[in-house]
Every structure is written in C-alpha cells, then in structure tokens.
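> make a model of this:
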Amino acid sequence: MGNRIKEFQQKKSPLFVPFITAGDPSPDITVDLAIALQKAGADALELGIPYSDPLADGPVIQRASKRALENDMTLEKAMVLVSDMRGAGLTIPVIIFTYYNLLLQLGEQKFFELAAQHEIDGLLVPDMPFEESKDLQASCSDHDLSLISLAAPTTSEGRLKEIGESSQGFLYCISSLGVTGARTSFASGIDRFLNDARAASSVPVLIGFGLSSREQMQQFEEKCDGFIVGSTIVSKIEELGPDLLREDKQREALQTFSDFLAALVPLKVYS
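Next up is the predicted model:
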C-alpha cells in the first residue's frame, strides 16, 4: 500500500473524496479542477475514465463521459494526465475509476506499469464482482496499489464481513440502489448497513452515490468515516464548461467552482 493511501487512512474524519471525469471539459481543465478540489479539502481524488456503456453511472456522469470521449480521452491518456496533476502540485491519492472492459483492453500489466510511472494510488472497478476480484486484488497489492471494494445495502452480513476484512484503501458503501445521481432520500436501513460495514472493515468506511450537500453528509457523520461525491460536482463542471473552455472566462469560472466547493466540502470540525 502506497504512502499516500496510508496517510489518507490516518487523516481526521470526515474524509472527502470527490469524483471527476478525466477529459471533461478538457484534459487541461481536468488538471485545474483536481488542484481546486485539493485546495478545497479533498483527501483523495476519484478520476473517472469515460466509457460508452457506464452501467453504474446516471445521466450527469454519462454526459461527462460523452464530452470526454469527444476529447479522445482514454484510460492510458487519463493515467498520463495524473502526472500533469502531480506536476501542478497534486499530492493527494488518485484512484482510477474504470470499467473492467477498458482495463482488459489496455492489459493489466500495462495498467500497473503506467500506474507506477504516473504516481497512481488506487483502482476501483465497479462492474467487477467481489468474488471475481481476488486475482486483481493480489496484483494490486503486489504493485503497491489499493483495489477499492464496494458494498451495497443489500449485501448479506456474511459477504459484507468478507469484503470488509479484505478491503484495501477504503470501503466504498453505496447509499442507494441504482445508478449515480443526486438524491433526496437513501436506502432504508442505511444506518444499520453503515454500522455493520464499520464493524466488518479494517479500513475507513466511506459512503457515496447520491450525496449532494453538506447537510446530507452531516446526516451520516457519526455513521461513517467520510464521503464520496460525484454527480453534483460533475453537474457544476457541466454548467461551467463553456466558460472553463474560454481563456478570457476561465479564471472566473474556476473561482466560481472553488466557491461552490466551499459550500459543499464537509467541515473537518462541524460547528
């Protein structure tokens, strides 16, 4: 496990992990957005790889994938982009969020070579069932990467225990069934699920899928170790996209993005 992930695990709760799509609205702007997120308090970054058949993603992230694919973004190019982020001052862990078909096309060995070259810390493959991930998990361990596991409110007690015991980096707990996207309510029994996940896991337990406000995060602050926020951030990037791409408007748009984050990111000490 890389030092950045170890440092992440030791940080004070609540941990904050935002998601953005590589190449949306452009590769260069993706770097600027990553830096803005770090400055706003992000403890790690999930970097989504655009894919034409994103099974777990709702409309907001699907549109981001479409924009990124129109910019010719690929898994390999996204991994190279992480080096640009590091060169711009990004020090937090970067977790590559990709569907397995893209990983298979690139080749696992090539992926690990690029991950080492470009200072990538983790991998999340949402369409790979836990039972089929053992070999990939072992390979990640061999290459000093964390393979992030997911659990859902429907996960059985025994399976949750097995996932929790073998989790690397952090355990990603899905708040609701279905695809990503902002929500006003979450799965029934969510509090018990999070309590069970924390009891089963040896790594921090983070909740994601649907969180779109600081108030929602406060709702879960005693039940988990942190939060993963994607769609509401990607939606703001979509809104600001035209100005982010204009040289004369870019600085102002990035400031608007930072102001948006200031109201969203969970406070380390709630007042």
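> make it CA atoms for all contacts and neighbour counts henceforth
OK.
> count of neighbours near the nearest residue to R86 once chain neighbours are set aside?
Counting by Cα to Cα, 6 or more residues apart in numbering, R86 lies nearest to E119, which is 7.9 Å off, once chain neighbours are set aside. Residues lying near E119 (other Cα atoms under 10 Å) number 20.
> residue contacts, P93?
4-5, 8, 43-45, 120-122 (Cα atoms under 8 Å, 6 or more residues apart in numbering).
> for the longest strand belonging to the chain, packing partners?
Counting by DSSP state E, the longest strand found in the chain is strand 15-21. On a contact count with 3 or more Cα pairs under 8 Å, 6 or more residues apart in numbering; DSSP states H and E, strand 15-21 meets helix 27-40, strand 45-48, helix 59-70, strand 226-229, helix 231-244.
> second chain to compare with the first, below:
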Amino acid sequence: MTTRIDALFAKLKREGRSAFVTFLMAGDPDPETSLQVIKAMPKAGADIIEIGMPFTDPMADGPSIQAAGLRALNAGMTLKKTLELVRSFRKDDAATPLVLMGYYNPIYIYGVDKFLDDAKSAGIDGLIIVDLPPEEDTELCVPALKAGLNFIRLATPTTDDKRLPAVLANTSGFVYYVSITGITGAAAADSRAVGDAVARIKRHTDLPVCVGFGIRTPQAARAIAEHADGAVVGTALVDALRGSLDADGRATARTVDAVAELAVSLAQGVRGAQQAAE
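Next up, the predicted model:
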C-alpha cells in the first residue's frame, strides 16, 4: 500500500529536490489557532507536516517544544482533539502527508487498536513515537504497518552499524536522522557530519532520510537539504509562534503569519539546495 508519504518522496525524487518538513504542536497556543497555523503550512512550502501530540513528560524535547506542549495541554488539548484537528485539516487538504509525533503513553491510554483506526480515518499517514525502541515493535509499530500507516524511526549519531539494522527493520516512509545528540533545539546541525551519517544510513536502506534537530535558518536548511532527502524544522517554528503571543500567552493577529513567514523562508532554503545542484 502506497501512503501519501511514499507518493510524495517518489515525486520529489523525480523533481530532484528534498522535502521541507515542519513540526508544530497540536493545540498550541489553542486548538483553533493551531489549526489555522497548520493549515497555513502547505501554502508556505511545507511538503510534510509533523504534528506533536501534547504530553506531560516529553523527555526528548527541549524547552521550546516542552513549553508548546504545556500551552496546548493548558488550552485543553487531548489526543482525541488532536485527531479532530487532523480531520478538520483534511476537509480542505487531501494531499499533504501528516505525521503524528510524540510518546507512547497517550496512545496506550487511548487504546492502540482504537487509536490506529481513528488516526487512519482522520487522515494520518505516519507515526513517529520517540520512546518505543525496535524491541517493542509488537506494541504499536507492527499493528500500525498493518493498518496502512508508515512507522518512522529515529536514528541518531550514536546508532552504530550494529544497531542500525534493528532500527530499520520495520521502518517505513522515511528514516528520521537526529543530527545532534541531546534534546530538540539544543544546538546547530553540522552539515558535513550529517552528510556522512546520511550516506552511512543509505548503505543499509533504500528509504529516504530526513534530518531534524538543529535546523533554524534558511541557510542551515539548505545545507542539510544538499545532503538529505528532507530537512525537518520544529523548534524555530515553535519559537516564532511563541514570539507572536501576547503577555498572557494568547494568540494575536500576528500568530499565523509569524509562523507562515518563517516557513516560507525555510522552504526557500530547502529548495535552494536543488537550484545549487542544477
């Protein structure tokens, strides 16, 4: 079964360019504004949208994304409402691949089978669950693949050649390479080291490799896109959103535009890598 993610990467390969992947937290700063921001992403140049599932204990996330999750939770966001947000997005956009990213606990509480049914019918294409190692594949990964969803795995600078085959075994859609060791938003990605890492992963898989963590500027996005099949930006977009809020942390008239304008410049950076290669 071909997902929207598979179809997108096949198209981008023909076009000779990398994907621009955005990450935003569902419900940040409130459910309605969050939907408007996410709806603005495809027009701003996003090829794939990762949507964070707010969780109380996000251990792999840096302060910016933790704060975004907290704003969303305080605004009443739940996993059920996250799936409703996806349904609303899909009313106007049947093409853009959507990936839910987060932790296993909320899915476990929701019920795996029910979650997979609801995620699929809402219009989700893939999952990135950061705290489920390959040893736990029967919990969610294998059922997700059977349900027709891509299960996207993280590889890191510490994932050696011995570990990599286990990480890749049931991965589909793309491989998400974490360019730095540590939490999101912590440091800048080194494009040369990333290039070597992507080449190493590609010796083990035919899947596209997207690179995230540490990409904050159009220049950085371009440098990464020259080496990878996609560049993922999250913290910088979340920071742009936070910077647009009022003193009480509420959305303003600038919120949607603030995120969209940064996304446009980042997308141009990613597409600049294609022009440099031509």
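> quick one: TM-score?
After superposition, the two chains reach a TM-score (TM-score structural alignment, normalised by the length of structure 1) of 0.91; 268 aligned residues with a Cα RMSD of 2.2 Å.
> which single one of the contacts of P93 of structure 1 is nearest to V269 of structure 1?
Here the nearest of those to V269 of structure 1, counting by Cα to Cα, is D43; it sits at 14.8 Å.
> counterpart of Q137 of structure 1 over in structure 2?
Structural correspondence for Q137 of structure 1 with respect to structure 2 (TM-score structural alignment): C141.
> and that match, how many neighbours does it have?
C141 of structure 2 has 25 nearby residues by other Cα under 10 Å.
> identify the residue spatially nearest to it, adjacent ones excluded.
For C141 of structure 2, the spatially nearest residue (Cα to Cα, 6+ apart) is F151, at 6.1 Å.
> okay, now the aligned residue in structure 1 for that neighbour: neighbour count?
F151 of structure 2 maps onto L147 of structure 1 when the alignment is built from TM-score structural alignment. Using other Cα under 10 Å, L147 of structure 1 is surrounded by 28 other residues.
> same check on Q38 of structure 1?
When neighbours are counted by other Cα under 10 Å, Q38 of structure 1 comes out with 19.
> which residues touch it?
The contact partners of Q38 of structure 1, by Cα under 8 Å, 6+ apart, come to 44, 90, 92.
> ok, and what's touching stretch 124-138 of structure 1?
So stretch 124-138 of structure 1 is contacted by 55-56, 95-100, 146-150, 163 (Cα under 8 Å, 6+ apart).
> mind redoing it with 6 Å?
Residues outside stretch 124-138 of structure 1 that contact it (Cα atoms under 6 Å, 6 or more residues apart in numbering): 97-99, 147-148.
> what of stretch 193-201 of structure 2?
Looking at stretch 193-201 of structure 2 with Cα under 6 Å, 6+ apart, the contacting residues turn out to be H227.
> sorry, back to before: between the helices and strands packed on strand 15-21 of structure 1, which one is nearest to L104 of structure 1?
Using Cα to Cα, these put strand 45-48 closest to L104 of structure 1, at 16.2 Å.
> follow-up on the earlier one: the longest strand of structure 1 aligns to what range in structure 2?
So strand 15-21 of structure 1 sits over residues 19-25 in structure 2, by TM-score structural alignment.
> strands along the stretch 151-271 of structure 1, start to end?
For the stretch 151-271 of structure 1, applying DSSP state E, counting those that start in this stretch gives strands covering 171-174, 205-208, 226-229.
> mind putting those in JSON lines, mean neighbour count and distance to G107 of structure 1 included?
Converted to JSON lines, the strands of the stretch 151-271 of structure 1 look like this (neighbours: other Cα atoms under 10 Å; distance: least, Cα to Cα, whole Å):
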{"stretch": "strand 171-174", "mean neighbour count": "25", "distance to G107 of structure 1": "25"}
{"stretch": "strand 205-208", "mean neighbour count": "25", "distance to G107 of structure 1": "28"}
{"stretch": "strand 226-229", "mean neighbour count": "25", "distance to G107 of structure 1": "28"}
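> adding distance to E157 of structure 1, write these out as JSON lines.
Compiled in JSON lines, these are given as follows (distance: least, Cα to Cα, whole Å):
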{"stretch": "strand 171-174", "distance to E157 of structure 1": "14"}
{"stretch": "strand 205-208", "distance to E157 of structure 1": "16"}
{"stretch": "strand 226-229", "distance to E157 of structure 1": "21"}
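> looking at those, spot the one closest to Y270 of structure 1.
strand 226-229 (13.3 Å).
> what range does the closest one cover in structure 2?
Strand 226-229 of structure 1 lines up with residues 230-233 of structure 2 when matched by TM-score structural alignment.
> need the residues that contact the matching stretch.
Contacts of stretch 230-233 of structure 2 (Cα under 6 Å, 6+ apart): 18-22, 210-212, 215, 225.
> ok, now which ones touch the residue nearest the centre of structure 1?
Structure 1 has E46 as the residue nearest its centroid, 2.8 Å off, counting by Cα atoms, centre = their mean. Taking Cα under 6 Å, 6+ apart, we find E46 of structure 1 in contact with 19, 94-96.
> trace it over to structure 2, please.
Under TM-score structural alignment, E46 of structure 1 pairs with E50 in structure 2.
> please apply the same query to D32 of structure 1.
Using TM-score structural alignment, D32 of structure 1 pairs with Q36 in structure 2.
> same check, this time on M73 of structure 1
Superposed on structure 2 with TM-score structural alignment, M73 of structure 1 falls opposite M77.
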